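Trainee: Give me coordinates for this.
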Amino acid sequence: MTLEKDNRSPLSASHQIERLRAEQFSHIARHTPGVMLANICNATVFMAASWDRPYRIAALCWGALVIAIASFVFLRRKTRRTSTYRPAASSSRRGVYRAVGYAAALGSCWGALPLLFLDQASVGGKLLIACLCSGMLGGGAFVLASIPPAAAAFSGPIALGSFAALLASGDRDYLLTTIVLAVYSAVLMRAVWNYAEGLERRVKTQVEAESKASERLARLHASGLHALGGMASGLAHEIAQPLAAASAYVETSKRLLREPTSEALPLVERNLQGASEQIGHVGDIVDRLRHFLLEGKPSSSLVHLRSLIEEACRANRRALENANVRVHLRLEATKDAVQADRVQITQVLANLLRNAIDAMEGVSDRSIMIACVNEDDWVRVDVADSGAGVDEGVRESLFEPFMTTKPKGMGVGLAMSRSIVEAHGGRIWMEPNAKAGSTFSFVLPCDRCAEASITT
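Mentor: Here you go, the predicted structure:
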């Protein structure tokens, strides 16, 4: 039985083959001791029945051969079971060859039984030979069903030997028995192949399920790193501004101190105070991140969405210019103050802005409209693009983790944006535009509503 090649991954295909081999040998190993004992017992029974027959010497030799082979297989199995040795993956093929070889040796012995003794046996002896051959034919096929070549190597000689002995007799009843035996053998071998195919499908399904579970864990890990990287990117942008301001204050103070005057000293003091404030602002940002990592909740402060939108556009100016995208701002909200984590909301805006840029790839007229308006006690932000839009089939799962329409996308940005917005008591969604493109929108509660939402 050959395992189908897995086109997804050579490692996965190799793992499937190893698992299939393990299942095949596990099935055989469970029944090997019993079957070998059955071989020994059946051979002993035939030798005892042939003790007073003219062919007893031949029967004793035949029985001794069967007992020797069965004992060897039984003891080898016993030794391998108690040994600490574990065969490598490369030895699995040799294991199949050994199984086929042992099966062919025993099958040939039982196939020779009717050829050697059927004509000379009494009526009772013929009945015994028929019972022994049919029992070994069915039992061997059952035990070796997981490896069809081994089953065929064992049962095939028994069936062929029985056919030849029955046909050689020339008896009409034996001819009918041959037909029955042929049908029985065909059904039996078909059952062997069905079992082997079912085992292969089951192993393949198990390996694929385990592989998908592993991939999902890896993607979850990667998504966590991706989200942390996005947050780190926003933090780096926010930290860079106060550090740059602090550096400018210090550089100005150094220049003033090179030529100290009475007028310069107050300026130096004021600059150093400004640098101290900016460095303190960096400390506040780091404390906010530490609070989020420990508490799992956003560190809120009063921010204005219009200023965050302008900041996100400035941060992505180079990407907008490289993509030849025009941005139109319609910032009409009169109450745009919200209680929110500045870095996280900026990250949401940056994600939506980058998605809009990507959505317009291949479109000649590229423009983005960003609106900020009031709706009762909410502030609504719309990011509308003029791209190709989103297929209807993926709209329902657009904000689910790992859902992406980009060839190299991870499907984490929108899922992370939804988590951030919902953690701030808001909601995010997508709607198709009337003409072309899509609009991604989110709402956050105004200052008064946000305080109530975070308190609860």
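
Trainee: For the rest of this, base every contact and every neighbour count on C-alpha atoms.
Mentor: OK.

Trainee: where exactly do the strands run in the stretch 1-150 of the chain?
Mentor: Using DSSP state E, counting those that start in this stretch, the stretch 1-150 of the chain contains no strands.

Trainee: quick one: the helices in it?
Mentor: Along the stretch 1-150 of the chain, the segments classed as helices by DSSP state H, counting those that start in this stretch run 10-49, 56-82, 92-117, 123-143, 148-169.

Trainee: other SSEs contacting the last one?
Mentor: When you say that, I think you mean helix 148-169. helix 92-117, helix 123-143, helix 172-258 (3 or more C-alpha pairs under 8 Å, 6 or more residues apart in numbering; DSSP states H and E).

Trainee: any idea of the angle the second one forms with helix 172-258?
Mentor: With axes from the mean of the first three to the mean of the last three C-alpha atoms, to 10 degrees as the criterion, the two stretches helix 123-143 and helix 172-258 enclose an angle of 10 degrees.

Trainee: Figure out how far helix 123-143 is from the centre of its chain.
Mentor: Centroid separation between helix 123-143 and its chain, computed with C-alpha atoms, centre = their mean, to the nearest Å, is 48 Å.

Trainee: got a list of contacts for that helix?
Mentor: 27-28, 31-32, 35, 39, 42, 46, 49, 110-111, 113-114, 118, 151-152, 154-155, 158-159, 162, 188-189, 192 (C-alpha atoms under 8 Å, 6 or more residues apart in numbering).

Trainee: Write a ChimeraX command that selects only the buried members of the residues you listed.
Mentor: Here is the ChimeraX selection string for the buried members of the contacts of helix 123-143, based on 16 or more other C-alpha atoms under 10 Å:
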select :27,28,32,35,39,42,46,110,111,113,114,118,151,152,154,155,158,159,162,188,189,192
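
Trainee: related to what we said a few turns ago, quick check: which of the helices and strands packed on helix 148-169 is buried the most?
Mentor: The highest average neighbour count among those, using mean count of other C-alpha atoms under 10 Å, belongs to helix 92-117 at a mean of 20.

Trainee: quick revisit: include distance to Leu349 when you put the helices of the stretch 1-150 of the chain into a markdown table, please.
Mentor: Formatted as a markdown table, those follow (distance: least, C-alpha to C-alpha, whole Å):
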| stretch | distance to Leu349 |
| --- | --- |
| helix 10-49 | 40 |
| helix 56-82 | 63 |
| helix 92-117 | 56 |
| helix 123-143 | 65 |
| helix 148-169 | 61 |
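
Trainee: please give me the structure for this one as well, since I'd like to look at both together:
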Amino acid sequence: MTDRSPEVPGNSGAVVLARDAYLRSLLETVPDAMIVIDARGTILSFSAAAERMFGFREDEVLGENVSMLMPSPDRERHDGYIGHYLGTGERKIIGVGRVTTARHRDGGTFPIDLHVGEARIDDERVFTGFIRDLTERQETELKLHNLQSELAHVSRVTAMGTLATSIAHELNQPLTAIANYVEAARDLLVAPDAATLEIVREALDECATQSVRAGQIVRRLRDFIARGESERRVESLARVVNEAIALALVAAGERAVEVELALDSAADKVLIDRIQIQQVILNLVRNALEAMTASPVRQLRISSRPEAGFVAVTVEDSGPGLAEDVATQLFQPFVSTKTAGMGLGLSICHTIVNGHGGRIWAGASVLGGTAFHFTLIDAGDNDG
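Mentor: Got it, this is the predicted structure:
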């Protein structure tokens, strides 16, 4: 940018100082934390917002490696990340951004939204990280999400009670009729003759009619439940995934985890009920985090790819994997690998995904743990 400041003889030093003070005042008012590092990972600048976010003063971190602000395993791998980028030019964060975790001075971890830019000063490469703490926002969303879930649960229980009463009333009539006809036919067959057998046939015909009626009642109920009240729209898969991950990381507490997103930008638009699909991702991510509790390396990877009119989403972890006896009945209700689990989470995921016209399945992950895959309708051509 061209400097249009008037030249003042003998005053260049004052102009530079004034400009530096002006830039410093701007940086101190930016709400997001800003950290500048060189190609070796050394911290060159640490904004006032970064001081508040991480609990360090700038003079305590200048000259230190930025990995001090990261939990394991990113702390140990960060220099390798930079070296990989400098050697290959492959961008995993730079210019892309991702939701990950950071480490506070007190050792606690918190979820952040990280965006990194690159620049050159003379012949030196520098990287500027803009960091937003997601804790407060996501804790609020988590509380609202949990409140919505509780209200929905109460609503479902109330509705189920009403439905159960209605079903009992509706089914009681054909079942009573069937019982009466069967008892009459049994009594008539004690001493059967031609006329009696004809009456028995009529009774059995009526049993069949009432059985069909009972089946229709059950089918109407099933259709009512299957239709639900979801509202599907064209949504950005990247947005849905990022919000769900942040919610899950808040719930994860201090369990540091390396999160990698590999979402295909060409398959970003999907036709979904956003809340329901976020619930699917949230359940799968929480399961992955719990599975990795005792793992020395905690890696979570979420990827997507186009697949013949659908978008396939994969959530995989570096946990111990699934036991073979559980894998065969994974999506059935009341099957759980947790001692205190109800075994409904994956069953609900299965119901939601099927209701969206997709499918869900599990397999082994290249990270060493489990990979859950599910498909959603690709709405890329319907975005107008």
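
Trainee: Tell me how the two chains score on TM-score.
Mentor: Superposed pair, TM-score by TM-score structural alignment, normalised by the length of structure 2: 0.40. Supporting alignment: 168 aligned residues with a C-alpha RMSD of 2.8 Å.

Trainee: returning to what we had before: between the helices and strands packed on helix 148-169 of structure 1, which one is closest to Ala319 of structure 1.
Mentor: When those are compared by C-alpha to C-alpha, helix 172-258 sits nearest Ala319 of structure 1, at 15.1 Å.

Trainee: and the angle for the closest one with helix 148-169?
Mentor: Using the same axes, to 10 degrees: helix 172-258 of structure 1 against helix 148-169 is 170 degrees.

Trainee: Helix 172-258 of structure 1 - contacts with which helices or strands?
Mentor: Under the contact criterion of 3+ C-alpha pairs under 8 Å, 6+ apart, helix 172-258 of structure 1 touches helix 10-49, helix 123-143, helix 148-169, helix 264-295, helix 342-359.

Trainee: For Arg448 of structure 1, which of the helices of the stretch 1-150 of structure 1 is the nearest?
Mentor: helix 10-49 (55.5 Å).

Trainee: so that closest one versus helix 148-169, what angle?
Mentor: 30 degrees.

Trainee: Tell me what angle helix 10-49 of structure 1 forms with helix 56-82.
Mentor: For helix 10-49 of structure 1 against helix 56-82, the angle by the same axes, to 10 degrees is 150 degrees.

Trainee: quick one, helices of structure 2?
Mentor: 12-29, 48-54, 58-61, 74-88, 135-188, 194-227, 237-252, 274-291, 324-327, 345-355 (DSSP state H).

Trainee: Could you dump those into CSV and include mean neighbour count?
Mentor: Below are those laid out as CSV (neighbours: other C-alpha atoms under 10 Å):
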stretch, mean neighbour count
helix 12-29, 12
helix 48-54, 19
helix 58-61, 14
helix 74-88, 14
helix 135-188, 14
helix 194-227, 14
helix 237-252, 21
helix 274-291, 21
helix 324-327, 11
helix 345-355, 19
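
Trainee: Run through the residues that contact the residue nearest to Pro174 of structure 2 when sequence neighbours are not counted.
Mentor: Nearest in space to Pro174 of structure 2, with sequence neighbours left out and distances taken as C-alpha to C-alpha, 6 or more residues apart in numbering, is Gln210 at 5.0 Å. Gln210 of structure 2 sits next to 174-175, 177-178 when contact means C-alpha under 8 Å, 6+ apart.

Trainee: Thr100 of structure 2 is nearest to which of the helices of structure 2?
Mentor: Checking those against Thr100 of structure 2 by C-alpha to C-alpha gives helix 237-252 as the closest, at 8.2 Å.

Trainee: mind checking how far Met204 of structure 2 is from Asn354 of structure 2?
Mentor: Careful, residue 204 of structure 2 is Leu; it's not Met. 39 Å (C-alpha to C-alpha, to the nearest Å).

Trainee: Kindly report the same for Val16 of structure 2.
Mentor: Per C-alpha to C-alpha, Val16 of structure 2 is found 64 Å from Asn354 of structure 2.

Trainee: With His153 of structure 2 instead?
Mentor: 21 Å.

Trainee: cool, Thr375 of structure 2 as well?
Mentor: Here Thr375 of structure 2 is placed at a distance of 9 Å from Asn354 of structure 2 (C-alpha to C-alpha).

Trainee: likewise Ile35 of structure 2?
Mentor: Taken as C-alpha to C-alpha, the span from Ile35 of structure 2 to Asn354 of structure 2 is 45 Å.

Trainee: and what of Gly13 of structure 2?
Mentor: 69 Å.

Trainee: what do you get for Ile178 of structure 2?
Mentor: 35 Å.

Trainee: With Ile225 of structure 2 instead?
Mentor: Distance of Ile225 of structure 2 to Asn354 of structure 2, computed by C-alpha to C-alpha: 13 Å.

Trainee: quick one on the thing from earlier: could you dump the helices and strands packed on helix 172-258 of structure 1 to JSON lines with distance to Glu375 of structure 1?
Mentor: Shown next, in JSON lines, are those (distance: least, C-alpha to C-alpha, whole Å):
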{"stretch": "helix 10-49", "distance to Glu375 of structure 1": "53"}
{"stretch": "helix 123-143", "distance to Glu375 of structure 1": "74"}
{"stretch": "helix 148-169", "distance to Glu375 of structure 1": "72"}
{"stretch": "helix 264-295", "distance to Glu375 of structure 1": "29"}
{"stretch": "helix 342-359", "distance to Glu375 of structure 1": "19"}
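
Trainee: hmm, back to that, for Ala337 of structure 1, find the nearest of the helices of the stretch 1-150 of structure 1.
Mentor: So among those, helix 10-49 is nearest, using C-alpha to C-alpha, at 53.2 Å.

Trainee: Give me the angle between that closest one and helix 92-117.
Mentor: In terms of direction (the same axes, to 10 degrees), helix 10-49 of structure 1 departs from helix 92-117 by 20 degrees.

Trainee: For helix 10-49 of structure 1, could you pull out the residues that count as buried?
Mentor: Going by neighbour count (16+ other C-alpha under 10 Å), the buried part of helix 10-49 of structure 1 is 12-13, 15-21, 23-25, 27-29, 32-33, 35-36, 38-40, 42-44, 46-47.

Trainee: Next, find the distance separating Glu124 of structure 2 from Ala214 of structure 2.
Mentor: 78 Å.
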